[in-house]
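1. Coordinates only, no sequence provided:
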């Protein structure tokens, strides 16, 4: 048995084909695995290791992670992975430092062993938020039988032959390299403020894409589904053509939602399946409305800004908030007045941004703390 598939990760496409989704999908049912990346960042760790699908794998199965320290990988990334390691002892972390001049540790692949086959995912993306989701990257998934695979043997042979270059996180050489990378990223972050200088995205920052005037935004009244809300319902058109949902029960189909609160602070990411449930309800459970008491007068209005394929900033504006009257007036202007029908409209972000310049969703927010 052998199966080879090539993917282009493209946040601007409808599918996205995100590397992190493929890794999470292939981790299901795995007995053990490993990953080997040139670089890692705290935001990349957040995307992969904090996902419940990966946690369900690693809590019972061994996972060997090797990371380079030639660039990018910094003290913040180490602190983040150690927090995870404290909870899950099945994770083994080693840092590779090569002695060769003019050479760096640069592989990018991950593998899983399942009951009857191996899965190899090899590509250009690092263990960073950009590499796993936000950058344009390419990767391949190769599935082969246990009997016919020899790639893992070759890799384990390489590690055995190079044990002198594998170090724990508390090794002095590792600590010095991470400190150097931390300082370098601070310097590069200052340089990046000069827009005329083009730098590698992973080199400077690791964050969600910045909202663009041409991004599509959905403004939608939120219907009542009980005295206290549990979910946000949508019409079929927006569910499929804006949120890129599917009718296929494929566990790789998930959307990321980032709530922006009224103070402009982005909350922890929400991972939601983008699949029609058996009841044919077109809805997402979102933290912003969970347990919220439905207003006695007026309807809450959801603002959903699409920043990439299957990726959204959002906020919920209540009738008591100043921005609500502006959004309500806009909906009336475009769709008229309706007492029982939920009004929803998709437009370019710039069209509503000019009328709501103080809406917190326009504030520059990031997955990572500012460097």
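-> Happy to help now that I have it. Everything numeric here is computed off the predicted structure, so don't read it as measured data.
2. switch to C-alpha atoms for all contacts and neighbour counts from now on
-> Fine.
3. Now for residue 330: which residues touch it?
-> Applying Cα atoms under 8 Å, 6 or more residues apart in numbering to residue 330 gives no contacts.
4. ok, second structure coming up, stack it against the first:
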């Protein structure tokens, strides 16, 4: 199966397929030319991939020629310390030739999943760049030959591989400068209407229902589930979110699977709601910014908190549905900025995730 990852698309991206193929695998591995901390977190700290690491072995080889930076190395070292079944090594090129492969494989009882393409272990490569990759499910002799080829390559370059914990790796990546964004050619564009407009595609403001005692599993209507978040009924998708709190602090990446239940509710878990009692004096409101990268920033507002009244008023003035339904309305950035100009979301939206 050949897949094209479209810049800004909300589904069909490399990260999603890597996670899906890890499910049920006994072991696997990956070879990537570049890594950054966002890409490392997105894959290795995803709940489903972490579950795989608890039972299955994964060998990861990362290049150090360019882009790979100290935060990525430090994150890889921290994760591999917590997950001993994850073996991370670094390729130290002995010449001016770039180390440039990008592939991953997962061994299942019935087949070998092999993903080969252009995407690196970076947020751009996994989600937001224009990329292409092929997903192959190999059996029999094809499976055997592919695994032998991988082992042959790793054996051939063994003299140029160091454990990620080797101090020489950190010294080497400190020499790298720039990031994926620095490789892009600037494209002239009309001036945006506001500072964040170039980053924000659309905004969803949604009341979060109680849903029993598990309101952190936030319910959404079908239309927004598919057309705002990019999920699809009958096919599990994953979305990437980060919470922005009242101080403007951007939280850890939340890679969430879509969840459908028999009651025709459609859910994503929100870390910001974990452990909080459902308020008795009004409904929590989520403000979700969909960025041009296809990722999401969100703030969760509770009654009485800064911004709650402004956003509740905006929501009430634009809701035209039934009074017994949870209110969910989509806006452009200018509409929400006018209602809540002091929101910490605006500064958070300026840098790409």
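-> Perfect, I can see it now. None of the values given here were measured: they were computed from a predicted structure.
5. Tell me how they score on TM after superposing.
-> Comparison of the two superposed chains (TM-score structural alignment, normalised by the length of structure 2) gives a TM-score of 0.85, and 340 aligned residues with a Cα RMSD of 2.8 Å.
6. Where in structure 2 does stretch 127-137 of structure 1 fall?
-> Matched against structure 2 by TM-score structural alignment, stretch 127-137 of structure 1 falls on residues 121-131.
7. Quick one: the helices in the stretch 101-250 of structure 1, in order.
-> Taking DSSP state H, counting those that start in this stretch to define them, one finds helices in the stretch 101-250 of structure 1 at 129, 151-161, 172-191, 201-204, 236-241.
8. so where is the next helix-or-strand element following the last one in structure 2?
-> In the C-terminal direction, the helix or strand that comes right after helix 236-241 of structure 1 (DSSP states H and E) is strand 254-259. Mapped onto structure 2 with TM-score structural alignment as the criterion, strand 254-259 of structure 1 occupies residues 238-243.
9. what about the matching stretch, how far off from structure 1?
-> For stretch 238-243 of structure 2, the mean deviation from structure 1 after alignment is 2.0 Å (mean Cα distance after the TM-score superposition for structure 1).
10. likewise stretch 70-79 of structure 2?
-> Counting by mean Cα distance after the TM-score superposition for structure 1, stretch 70-79 of structure 2 comes out at 1.3 Å.
11. residues near the residue mapped onto residue 311 of structure 1 from structure 2, how many?
-> The alignment partner of residue 311 of structure 1 in structure 2, by TM-score structural alignment, is residue 295. For residue 295 of structure 2, the count of nearby residues is 24 (other Cα atoms under 10 Å).
12. State whether residue 295 of structure 2 and residue 238 are indeed in contact, as I suppose.
-> No - assessed by Cα atoms under 8 Å, residue 295 of structure 2 is found out of contact with residue 238, at 10.4 Å.
13. Can you say which of the helices of the stretch 101-250 of structure 1 is packed in most?
-> helix 129 (a mean of 27; mean count of other Cα atoms under 10 Å).
14. spatially speaking, which residue is in the middle of structure 1?
-> The centre of structure 1 sits closest to residue 47, judged by Cα atoms, centre = their mean, with a distance of 4.8 Å.
15. What lines up with that one in structure 2?
-> By TM-score structural alignment, residue 47 of structure 1 lines up with residue 42.
16. Same check on residue 103 of structure 1?
-> The alignment partner of residue 103 of structure 1 in structure 2, by TM-score structural alignment, is residue 97.
17. From residue 75 of structure 2, how far off is that match?
-> 26 Å (Cα to Cα, to the nearest Å).
18. and those two? which has more neighbours close in?
-> residue 75 (17 against 8).
19. SS state for the residue mapped onto that one from structure 1?
-> The alignment partner of residue 75 of structure 2 in structure 1, by TM-score structural alignment, is residue 80. Classification of residue 80 of structure 1 using DSSP: H, G, I helix; E, B strand; the rest coil returns helix.
20. Tell me how far the closest residue in space to residue 80 of structure 1 that isn't next to it in sequence lies from residue 182 of structure 1.
-> Using Cα to Cα, 6 or more residues apart in numbering and skipping residues adjacent in sequence, the residue nearest residue 80 of structure 1 is residue 42, 5.7 Å away. Distance, residue 42 of structure 1 to residue 182 of structure 1, by Cα to Cα: 12 Å.
21. show me what contacts residue 62 of structure 1?
-> So residue 62 of structure 1 contacts 31, 32, 33, 90, 91, 92 (Cα under 8 Å, 6+ apart).
22. again but with residue 18 of structure 1, I slipped
-> With contact set as Cα under 8 Å, 6+ apart, residue 18 of structure 1 has these partners: 9, 10, 11, 132, 133.
23. number of nearby residues for the nearest residue to residue 25 of structure 2 once chain neighbours are set aside?
-> Among residues not flanking residue 25 of structure 2 along the chain, residue 108 sits closest, at 4.6 Å (Cα to Cα, 6+ apart). Using other Cα under 10 Å, residue 108 of structure 2 has 18 neighbouring residues.
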